[in-house]
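Engineer: Here is a sequence together with a model predicted from it:
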Amino acid sequence: MGQTMRIAIAADHNGLALKAHLISLLTGQGHAVDDRGAHDGDGEVVDYPPLCADVCARVTDGRADRGIVLGGSGMGEVIACNKIPGIRAGLCHDRFTTEISRGNNDANVIVMGAKVLDHETAARLLDLWLTTPFKGGRHQHRLAQITALERGEPLP
């Protein structure tokens, strides 16, 4: 898998089983995993925006190298995560979207849908996401443009 990382992870009620599966795999690979919730036994529907904010705050302030957010489809989660300045969250549901999110967009948060992916596919995509390097080059200029958008500045 490469270097070990500090990873913050969260899931709403739809992603609890997938979260447990991924935490087991990640800790087995030597990563430091910070489980931010929700937790088994909470027993109710969980709003995802606070979970997204929590994971993203840990990424932007340096307490985590990367973040993982799990929901039903992942669609609302990726929207919420991308409202946080400094976050580049990718909704990853196949090899192509996973490679693009890291290679072209230098995503620092992966979002996956537990109702979209089985556990083994999600694990494979997460491994790919964690090991895919950012390509830089022309993509770096685009990241600078995204940062300008976040700040309300003119695009370079």
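Structural biologist: Alright, I've got the coordinates. Keep in mind it's a predicted model, so treat the numbers as computed, not measured.
Engineer: only C-alpha atoms for contact and neighbour calcs from this point on.
Structural biologist: Noted.
Engineer: Show me which residues of stretch 4-14 are buried.
Structural biologist: Across stretch 4-14, burial judged by 16 or more other Cα atoms under 10 Å covers Met5, Arg6, Ile7, Ala8, Ile9, Ala10, Ala11, Asp12, His13, Asn14.
Engineer: any chance of these in JSON lines, with secondary structure and distance to Tyr48 too?
Structural biologist: Formatted as JSON lines, the buried residues of stretch 4-14 follow (DSSP: H, G, I helix; E, B strand; the rest coil; distance: Cα to Cα, whole Å):
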{"residue": "Met5", "secondary structure": "coil", "distance to Tyr48": "24"}
{"residue": "Arg6", "secondary structure": "strand", "distance to Tyr48": "21"}
{"residue": "Ile7", "secondary structure": "strand", "distance to Tyr48": "18"}
{"residue": "Ala8", "secondary structure": "strand", "distance to Tyr48": "15"}
{"residue": "Ile9", "secondary structure": "strand", "distance to Tyr48": "12"}
{"residue": "Ala10", "secondary structure": "strand", "distance to Tyr48": "9"}
{"residue": "Ala11", "secondary structure": "strand", "distance to Tyr48": "7"}
{"residue": "Asp12", "secondary structure": "coil", "distance to Tyr48": "6"}
{"residue": "His13", "secondary structure": "helix", "distance to Tyr48": "9"}
{"residue": "Asn14", "secondary structure": "helix", "distance to Tyr48": "10"}
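Engineer: In addition, the following structure is provided for comparison:
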Amino acid sequence: MGNEKIAFGADHAGYPLKQKLIPYVKTLGYQVADLGTDATDSTDYPIYGKKVGEAVAAHEFDLGIIICGTGIGISIAANKVPGVRAACVSELYSAEYSKRHNDANVLALGARVVDVELAKKIVKKWLNSSFDGGRHTRRVKEIIAEDRKDESAFKKLVLETHKIS
């Protein structure tokens, strides 16, 4: 921690929560960049899910935090970017296990679903969790093969473990 960089993005519904989370995450010792939006004027969540997703996938940032009304739309948009594993989270257990088992590199929150205090707890839990590796590594590799549209790599991973044709 300390040198880790986090990209934030939100649509109009997520803007107020983003504005509260950025200073909080800075107090935890992270470098933060705000990739927009910059107001509560209506805008489209796919713009910011894509923007943060591409920045994380390009390794310009270590992690991303994205926010819309429910967290669902912006997470779907981010997950369209190969290399992104965005998890839409509204409680602490999923925050922890999205990192431990899925190696999530983007956290999606719903500003109309979680209040500021719960959002802070979710973010802290997510940032303080790390990938368990082990059997979960193969599963993440399967996701990566799907991202790359590499059917032979996916099948090989599946066949090695499950003997499925």
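Structural biologist: Arrived safely, thanks for sending. Small disclaimer: the values here were computed from a predicted structure and weren't measured.
Engineer: where does the TM-score land?
Structural biologist: Scored against TM-score structural alignment, normalised by the length of structure 1, the superposed chains reach a TM-score of 0.94; 152 aligned residues with a Cα RMSD of 1.0 Å.
Engineer: Closest to Arg58 of structure 1 out of the buried residues of stretch 4-14 of structure 1?
Structural biologist: If you rank these by distance to Arg58 of structure 1 using Cα to Cα, Ala8 comes first, at 6.9 Å.
Engineer: Which residue in structure 1 aligns with Leu127 of structure 2?
Structural biologist: Matched to structure 1 by TM-score structural alignment, Leu127 of structure 2 sits across from Leu130.
Engineer: you'd agree its match is in a helix?
Structural biologist: Yes: Leu130 of structure 1 sits within a helix when classified using DSSP: H, G, I helix; E, B strand; the rest coil.
Engineer: OK, contacts around the spatially most central residue of structure 2?
Structural biologist: Structure 2 has Val106 as the residue nearest its centroid, 1.3 Å off, counting by Cα atoms, centre = their mean. Val106 of structure 2 makes contacts with Gly53, Val56, Leu63, Gly64, Ile65, Ile66, Val84, Arg85, Ala86, Ala87, as judged by Cα atoms under 8 Å, 6 or more residues apart in numbering.
Engineer: Among these, which one sits closest to Gly110 of structure 2?
Structural biologist: Nearest member of these to Gly110 of structure 2, counting by Cα to Cα, is Ile66, at 8.8 Å.
Engineer: residues of stretch 111-129 of structure 1 that come out buried?
Structural biologist: Buried residues in stretch 111-129 of structure 1, counted by 16+ other Cα under 10 Å: Val111, Met112, Gly113, Ala114, Leu117, Ala122, Ala123, Leu125, Leu126, Asp127, Leu128, Trp129.
Engineer: Can you tell me the SS state at the fifth one?
Structural biologist: Assigned state for Leu117 of structure 1: coil (three-state reduction, three-state DSSP).
Engineer: Show the contacting residues for the closest residue to it other than its chain neighbours.
Structural biologist: In space, and not counting its chain neighbours, Leu117 of structure 1 is closest to His93: 6.9 Å by Cα to Cα, 6 or more residues apart in numbering. The contact partners of His93 of structure 1, taken as Cα under 8 Å, 6+ apart, are Met112, Gly113, Val116, Leu117, Ala122, Leu125.
Engineer: on that earlier part again, can I get the buried residues of stretch 111-129 of structure 1 in JSON lines including secondary structure and distance to Leu18 of structure 1?
Structural biologist: JSON lines is the format used below for the buried residues of stretch 111-129 of structure 1 (three-state DSSP; distance: Cα to Cα, whole Å):
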{"residue": "Val111", "secondary structure": "strand", "distance to Leu18 of structure 1": "12"}
{"residue": "Met112", "secondary structure": "strand", "distance to Leu18 of structure 1": "10"}
{"residue": "Gly113", "secondary structure": "strand", "distance to Leu18 of structure 1": "9"}
{"residue": "Ala114", "secondary structure": "coil", "distance to Leu18 of structure 1": "6"}
{"residue": "Leu117", "secondary structure": "coil", "distance to Leu18 of structure 1": "9"}
{"residue": "Ala122", "secondary structure": "helix", "distance to Leu18 of structure 1": "8"}
{"residue": "Ala123", "secondary structure": "helix", "distance to Leu18 of structure 1": "9"}
{"residue": "Leu125", "secondary structure": "helix", "distance to Leu18 of structure 1": "13"}
{"residue": "Leu126", "secondary structure": "helix", "distance to Leu18 of structure 1": "12"}
{"residue": "Asp127", "secondary structure": "helix", "distance to Leu18 of structure 1": "14"}
{"residue": "Leu128", "secondary structure": "helix", "distance to Leu18 of structure 1": "17"}
{"residue": "Trp129", "secondary structure": "helix", "distance to Leu18 of structure 1": "16"}
